[in-house]
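Asker: What shape does this take:
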Amino acid sequence: MVSAPPTFQTGFPIRPGRLVEAATPEDVREAVAYAGGRGLHIAAHASGHGLPGPVEGGVLIATRALDSVTVDPVRRTARIGAGASWGQVIEAAAPHGLAPLNGSSPSVGAVSYTLGGGLGILAREFGYAADQVRSLDVVTADGIARQVTPEREPELFWGLRGGGHRLGVVTGLEIALVAVERLYGGSIVFDGTWAGEVVRGYLEWTRTVPDTVTSSLAALVYPDLPQLPEELRGRYVISVRVAFTGDVAEGERLVAPLRAIGAAGASGSHEAADSPVLSDSLREMPYTESHTIHSDPPFPHAYYGDSAVLGEPDAERTVQAFELAGPRAPMMTVVQLNHLGGALAARPEVPSAVPYRDAGFLLRLLSPLDGTDVGAVRALYGEVGRVLEPAVLGRSLNFSFGGGDRTAGFHEAETSKRLAGLVSQYDPAGLFGGPYGA
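Answerer: Take a look at the predicted model:
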């Protein structure tokens, strides 16, 4: 066994038999051919936010050196290497007045996130990142480097976009960018004692907003640590995050109902707090500051996470789910509800394997693992899942952190069957993890 490269997710050890630090796509091809000739499991590793799949005793290919980003401002596209982060893509696109459909964390690998679908901070307006892919460079289990487009190997092109990592090692891709330089965004942070009112108000608000508004609701109990602002230490908070590409005046009008929750608190109608609003950072910003909307942790740490893709959840059941993960939970848990719909529900001109397009929301759970028992975390997540069960459609491939032993629910049955057929064709020995839906 060898040591794995530096990784963002530190909660689960990675013990490959061989580690290949790829400097070129040819290094990737040679590593895959080596592993395939010996029947060894193969996995790729970029930033390490997620886990690479079953690779103990196998070959782990580190792609972090393949981090080139080239923007074509005329075609509004970017060619992205397998090791590039979303932050690098944002930085390269910004001088041209363009932006990628990136997620909330700038340190996440852009290619790996896109293969899982790619739920971005502007997702309701522009859809999934996977649907913007124009071509992919991939090495399949037979050691062949392929350029995959809708015209060349259309079925593989379908499966790679939304199917994840079980069809080969993607060394780079070309993706369309959007013409966004600035946005109106930020968060309104409420005292957690108002969680029920905020959850109900948020769900009602999402029924009124246009597709140009992408938002999420998140709650957690902050640890009592000296490096945190004093007003947050040990405190339960719930926040609404908003990203909107329209002008500031329209943005202010759209978020007014959210701020009205705070106005009700200021009037003294809620005995737990004089005002539920702890902070309000909504403002116009350059797209290069869009990561401040969610302010995801920038440092490596240990965590476990899972998700539930939802149709239209009942408001009271959603409140109960937030309560289960709140201050009375046996461990610190971040619960986040992403509003879906809009362009995410559209069927792209070139279909992809991205699932659950009719979903209304995505619930995400994440728990730090500093001395926390994974079994206890799973038990809590099971309770949350049972509460929301009437609305649950499945799970999200991009938001399963540490649950690599459970792949069921990532795609609808027909999509899983079609992806399994692709695995049988391109990786019959299951070197990249085997069939879907196991």
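Asker: contacts, neighbours, all on C-alpha from now
Answerer: OK.
Asker: Please report the distance of the nearest residue to R166 once chain neighbours are set aside from R259.
Answerer: What sits nearest to R166 in space, not counting adjacent residues and going by Cα to Cα, 6 or more residues apart in numbering, is F432, at 4.9 Å. Distance, F432 to R259, by Cα to Cα, to the nearest Å: 48 Å.
Asker: and for comparison, fold this next one:
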Amino acid sequence: MMSETALQELRREVRGPVLLPGESGFEQEIAAYNLATIHRPDVVAGVADAADVVAAMKWAAAHRVPVAVQATGHGADTVMEGGLLMATSRMQDFDFDPEKRVARVGAGVKWRKVIDAIVPHGLMGLNGSTTDVSVVGYTLGGGLPVMGRVFGFAADHVRSLDVVTPDGQLRRVDAGHEPDLFALLRGGKGNLGIVTSMTFDLFPLQDFYAGGIFYPGSDAEEVLTAFGRWALTVPDNVSTSVALLRLPELEFIPEPMRNQFLVHLRYCYVGDAEAGARTLAPMRAVSHPVADMVGPMTYQDIDQVHLDPPVPLPFLHAGEFLRGFDADVVGALLQQAGPGIDCPLLEIEIRLMGGAYAKASEVLDAVSGRDEPFHLVLVGLAASPDIDAISGSIKSIFKALAPYASGRTFVNMHGVPGDETDRARAWSPEVYTRLVQAKSRYDPDNLLRFQHAIGQPVVPA
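Answerer: Okay, the predicted model is just below:
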């Protein structure tokens, strides 16, 4: 139970709102995009700037109160019980230099704000399947960009970070200043501090040919088999994935696609439309597409490639890397989720890796997945009473695909973290060892113990 004295101290030190359960605005501050996760902190601080984060962290350290941070809550996989939640949505500082192709964002800035500002200058950023997520949180988990085969992981292109470590110090880290901490923050998620701002590279982009093709779910075997062969032939300026979709009756889904089982090919080509169309031609010849939405595109419309839900929803997700995607993998997957199977999952995506993903970063980081050829992610709408069925389906698919999986995961898409062995799968053994050592050094009291925390047992508050 938090004392009134401690609460008043926090309210004096933090300029943003400090709220307790039941107070006006509390629910809005703690709300996550993933509606299946309802946090229950003892107190929430709507931090306004880096000074607020420093003050709140020093307060937490002095009172031994565990801490979590949230910008949008897309990665809210587990419920926070007790402690202090710092909500960073007010931290909206953003500027960029179109000549130097560099941007700097505060912790609460979403990709959409960045994309709308930079595209008119012929630039793009390394966002993921939706621009509705925060740039910082997404990148700290490595960042798996829509255009990753062309440019690599988002974390590879971070120039510097301002981070408040659990001792309450605000540090600016880069390749020349505290390089070990800089490396482990980029891909190590939120284990070592709270990042208040980030400076990163932008990229020139002119011709861009992209979008999606929808096929009938009844042809899933034909489409997936063709994708597995075709994906291994595409050049590095192509980024692509394919997904099995079982679309529910929701307002944001176009009416003809509601309650339909479809296969969705996602395609991005950096180059002119004619060359992009030639590369895509083998997949256009497969099956009888229900809709072909691929064409010349402005990068401002990048959300149209994956068509992620534009509104908060309750969901469960989990992912792992696959060592290949041949006929055997397709067959094992379709036995669990193919035509005629009562599969409760909204989406099963197979993403082609390789290309620039496989290239080592010029500056050491903690990203996993460079040597993996494919990535699998499973998503289910976690609406009661379907939660048990969704969880069971995820486990069944992973079991069926175990002979073809590498045993590794990508931390942003890992899903609900299990025991320490399970959490460690998000990194190589060498990186995980370095993370655990750094966790002991920077966070000896284990204040940052929520979400995908590693290396230490929970310390009672």
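Asker: The residue nearest to R166 of structure 1 -> structure 2?
Answerer: Counting by TM-score structural alignment, F432 of structure 1 corresponds to L448 in structure 2.
Asker: try T149 of structure 1
Answerer: Per TM-score structural alignment, T149 of structure 1 is aligned with D174.
Asker: show me the contacts for that match.
Answerer: 159-161, 182 (Cα atoms under 8 Å, 6 or more residues apart in numbering).
Asker: Next: F227 of structure 2.
Answerer: Applying Cα under 8 Å, 6+ apart, the residues contacting F227 of structure 2 are 242, 283.
Asker: whereabouts in structure 1 does the helix or strand hosting it align?
Answerer: Using DSSP states H and E, F227 of structure 2 sits within helix 220-231. Residues 195-206 of structure 1 are where helix 220-231 of structure 2 lands when matched by TM-score structural alignment.
Asker: Just the buried positions in the matching stretch, please.
Answerer: 195-196, 198-199, 201-203, 206 (16 or more other Cα atoms under 10 Å).
Asker: ok, of those residues, which one's closest to L66 of structure 1?
Answerer: Using Cα to Cα, T206 comes nearest to L66 of structure 1 of these, at 39.6 Å.
Asker: Leaving out chain neighbours, which residue sits closest to the closest one?
Answerer: Spatial nearest neighbour of T206 of structure 1, chain neighbours left out: H339 (7.2 Å); criterion: Cα to Cα, 6+ apart.
Asker: For Y267 of structure 2, see how far away the equivalent of the one you found over in structure 2 is.
Answerer: By TM-score structural alignment, H339 of structure 1 lines up with L352 in structure 2. L352 of structure 2 sits 11 Å away from Y267 of structure 2, going by Cα to Cα.
Asker: Now list whatever residues contact both of those two.
Answerer: 239-241.
Asker: want to throw those residues into CSV with neighbour count, distance to A402 of structure 2 and secondary structure?
Answerer: Compiled in CSV, the shared contacts of L352 and Y267 of structure 2 are given as follows (neighbours: other Cα atoms under 10 Å; distance: Cα to Cα, whole Å; DSSP: H, G, I helix; E, B strand; the rest coil):
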residue, neighbour count, distance to A402 of structure 2, secondary structure
S239, 26, 25, strand
T240, 24, 23, strand
S241, 22, 20, strand
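Asker: got those as CSV, with distance to V54 of structure 2 columns?
Answerer: What follows is the shared contacts of L352 and Y267 of structure 2, written out as CSV (distance: Cα to Cα, whole Å):
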residue, distance to V54 of structure 2
S239, 40
T240, 41
S241, 41
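Asker: Burial check on the residue nearest to T206 of structure 1, number of neighbours?
Answerer: Other residues within reach of H339 of structure 1, judged by other Cα atoms under 10 Å, total 23.
Asker: just checking, it touches W205?
Answerer: No: the criterion here is Cα atoms under 8 Å, and H339 of structure 1 misses it with W205 at 10.5 Å.
Asker: what sits in contact with each of the two?
Answerer: Joint contacts of H339 of structure 1 and W205 (Cα under 8 Å, 6+ apart) do not exist.
Asker: residues in contact with the closest residue to N338 of structure 1 other than its chain neighbours?
Answerer: Excluding the flanking residues, the one nearest N338 of structure 1 by Cα to Cα, 6+ apart is S216, at 4.3 Å. The contact partners of S216 of structure 1, by Cα under 8 Å, 6+ apart, come to 240-242, 336-339.
Asker: let's go with 6 Å and repeat that
Answerer: 240-241, 337-339 (Cα atoms under 6 Å, 6 or more residues apart in numbering).
Asker: Check S215 of structure 1 too.
Answerer: 241-242, 339.
Asker: would a markdown table of these with distance to E56 of structure 1 and secondary structure be doable?
Answerer: Below are the contacts of S215 of structure 1 laid out as a markdown table (distance: Cα to Cα, whole Å; DSSP: H, G, I helix; E, B strand; the rest coil):
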| residue | distance to E56 of structure 1 | secondary structure |
| --- | --- | --- |
| R241 | 39 | strand |
| V242 | 41 | strand |
| H339 | 37 | strand |
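Asker: Closest one of those to A266 of structure 1?
Answerer: R241 (21.1 Å).
Asker: Count the neighbours of the closest one for me.
Answerer: Neighbour count of R241 of structure 1, defined by other Cα under 10 Å: 21.
Asker: Can you tell me what it aligns to in structure 2?
Answerer: Aligned partner of R241 of structure 1 by TM-score structural alignment: R266.
Asker: separation between the spatially closest residue to its match that is not a sequence neighbour and M283 of structure 2?
Answerer: Take R266 of structure 2 and drop its neighbours on the chain: the residue closest to it by Cα to Cα, 6+ apart is G212, 4.6 Å away. Using Cα to Cα, we find G212 of structure 2 at a distance of 11 Å from M283 of structure 2.
Asker: tell me what the longest helix along structure 1 is packed against?
Answerer: Across structure 1, the longest stretch assigned as helix under DSSP state H is helix 248-266. Helices and strands touching helix 248-266 of structure 1, as assessed by 3 or more Cα pairs under 6 Å, 6 or more residues apart in numbering; DSSP states H and E, are absent.
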